[in-house]
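>>> Build me a model from this:
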Amino acid sequence: MIGAVVPAHDEEALIGRALRALIDAAAHPDLQGEEVRILVVLDACRDRTADVVRSLGVQGLAIEARNVGFARAAGAQALIEQGARWLAFTDADSVVAPNWFSRQLAFRTEAVCGVVEVDDWTRFTAEERTAYEVGYTDAEDHRHIHGANLGVSVSAYQQAGGFAQLCSHEDVDFVERLHALGMRIAWTNTVRVVTSARQDGRAPDGFAAHMGRLRA
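Down below sits the predicted model:
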């Protein structure tokens, strides 16, 4: 079984499209019918995020941490206990490609780091967009790390110790530990996710903060 973890804190506006994309990707023919279980970790949600999750028939796990590292780790552990062999991580404001799961598995590595593309540049100037694109490598063998586009085998996940309880950069910390252990990591732009351009993200210094710094 393949497990997908989506941490969420008050994401009722965006979680629906994220989950529909995951459900579509879970039905990709290249998976040859292997089960995919999606789990949304509802971290201190006070809005209707849980209602949207239930309406789509997706598992929800409620926690009160306000910590994305803790949320990813809690979701991973729950799916491991359910029998997952591979874990895929994305975010509630992101939309995965239809072949998202199948492309990760095709590399036959211990982990896969994909790329993200921004869904809407209308609130940014041409100069700000250029500044972003100059600093981002959308190509094979990039070295970007995104919690919104990350896959790992359960064996490698457990050997590396899982996600630390960090409010930001939990993804970078985790992948650095994988690298230190000599795990094979595919750095690819063929595993793709479209993510929002919002600047009011849930992690204090996550991708949304990076987008905010472009405006600064």
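
>>> all contacts plus neighbour counts: C-alpha atoms, from now on.
Noted.

>>> Let me see the ranges of the helices in this protein.
For the chain, applying DSSP state H gives helices covering 15-26, 49-55, 68-81, 100-106, 126-134, 154-160, 170-180, 207-215.

>>> separation between residue 44 and residue 79?
Going from residue 44 to residue 79 by Cα to Cα, to the nearest Å gives 20 Å.

>>> my bad, should have said residue 183
Taking Cα to Cα, one finds residue 183 at 21 Å from residue 79.

>>> ok, the two, which is more surrounded?
Per other Cα atoms under 10 Å, whichever of residue 183 and residue 79 has more neighbours is residue 79, with 23 against 16.

>>> Run a quick neighbour tally on the nearest residue to the more buried one once chain neighbours are set aside.
Using Cα to Cα, 6 or more residues apart in numbering and skipping the chain neighbours, the partner closest in space to residue 79 is residue 3 (5.9 Å). Residues near residue 3, counting by other Cα under 10 Å, number 26.

>>> Nearest to the middle of this protein, which residue? Look it up for me.
With distances taken as Cα atoms, centre = their mean, the residue of the chain nearest its centroid is residue 90 (1.7 Å).

>>> Would you do the same for the sequence below? I want to compare the two.
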Amino acid sequence: MIGAAGIVIPAHNEERLIAACLHALQNAVASVRVPISICVVADRCSDRTVEIATATVPEASLLRTGVLSSLGQVRDLGMRYLMAELEGHDPAKVWLLGTDADSYVRPDWIERQLAHANAGADAVTGLVDLEPAPHLTTELRSAYRTLIGERIRPADHDHIHGANFGVRASAYADVGGYRALDTGEDRDLWFRLQAAGHSMLQPRDLDVLTSARTTGRARGGLADLLAALG
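As a prediction, this is how the structure comes out:
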């Protein structure tokens, strides 16, 4: 059984969205009984992201990067910080979760992740839907859902999202964690875990809402996809 968990949130100039992200995480944390640590990695922030994150969740750990880092490095920094913070627990019983600062998890997100972990999964990744926004027309939402739906089956799916990710700490360490990639760091980690023989799950019961912005922080990410669809 999972005995402790940690959540990593990378954030680059997210003063407008970080509070809502963290409030959603607080709601999810309240529904589980295992110890949960939260780590915000403020990546080269020049706005009020750090101040807002600290005021919203004072108990969260906050790391700052001052040099240009890839998204893979930023995620890995947070993961390794939490692994060190939770080193008193068996790594096989520690669950590391990841989402993004422009995303909003469901109240049962952590609870469902831990249920999959306790059932034997070493890594899980769920689905991402779009938060309503003035520019998100019916046509654009329909185009996104049609594209996403092509890889969704009745019981599972083929999508891999760093904004909706969970991995056993022992499995993460086994494959060396996130690599220093600007984009696709989530898919790279997923396929290395798979190649190493870890138990992988892509369930439909895990979903998060994410910003529908078309100018994003990561090249080749969801914002670029929405821009192309629009």
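
>>> Fetch the TM-score of the aligned pair.
Once superposed, chain against chain, the TM-score is 0.94 (TM-score structural alignment, normalised by the length of the first structure); 212 aligned residues with a Cα RMSD of 1.4 Å.

>>> circling back to that earlier point, closest one to residue 189 of the first structure among the helices of the first structure?
helix 100-106 (10.4 Å; Cα to Cα).

>>> in the second structure, what residues pair with the closest one?
Per TM-score structural alignment, the counterpart of helix 100-106 of the first structure in the second structure is residues 109-115.

>>> and what of stretch 187-200 of the first structure?
By TM-score structural alignment, stretch 187-200 of the first structure lines up with residues 202-215 in the second structure.

>>> Which residues belonging to that stretch are considered buried?
202-203, 206-214 (16 or more other Cα atoms under 10 Å).

>>> And for stretch 62-81 of the second structure?
For stretch 62-81 of the second structure, by 16+ other Cα under 10 Å, it's 62-64, 70-81.

>>> Over to stretch 80-90 of the second structure?
Buried residues in stretch 80-90 of the second structure (16+ other Cα under 10 Å): 80-83, 86.

>>> before we move on, back to that, how about the residue nearest to residue 79 of the first structure, what does it touch?
By Cα atoms under 8 Å, 6 or more residues apart in numbering, the residues touching residue 3 of the first structure are 36-39, 76, 79-80, 84-88.

>>> right, and the pair among those residues with maximum separation?
Spanning the widest gap among the contacts of residue 3 of the first structure are 39 and 85, at 14.7 Å by Cα to Cα.

>>> who's more crowded, those two?
residue 39 (22 against 14).

>>> my read: the more buried one touches residue 58, true?
Yes: proximity of residue 39 of the first structure to residue 58 meets the contact threshold set by Cα atoms under 8 Å, at 6.5 Å.

>>> what's the match of stretch 187-200 of the first structure in contact with?
The contact list for stretch 202-215 of the second structure (Cα under 8 Å, 6+ apart) reads 102-106, 109, 112-113, 124-133, 136, 155-160, 163-164, 222-227.

>>> chain center to that stretch: distance?
10 Å (Cα atoms, centre = their mean, to the nearest Å).

>>> follow-up on the earlier one: what's the distance between the residue nearest to residue 79 of the first structure and residue 189 of the first structure?
With Cα to Cα as the criterion, residue 3 of the first structure and residue 189 of the first structure are 21 Å apart.

>>> Output the longest strand belonging to the first structure.
strand 185-195 (DSSP state E).

>>> Identify the residues contacting the residue nearest to the centre of the first structure.
4-7, 96, 147-150.

>>> hmm, 7 Å instead?
5-6, 147-150 (Cα atoms under 7 Å, 6 or more residues apart in numbering).

>>> and the closest residue to residue 109 of the first structure other than its chain neighbours, how many residues sit next to it?
Take residue 109 of the first structure and drop its neighbours on the chain: the residue closest to it by Cα to Cα, 6+ apart is residue 184, 5.3 Å away. Residues lying near residue 184 of the first structure (other Cα under 10 Å) number 15.

>>> which position in the first structure aligns with residue 21 of the second structure?
Checking TM-score structural alignment: residue 21 of the second structure goes with residue 18.

>>> any idea how far residue 200 of the first structure is from that match?
18 Å.
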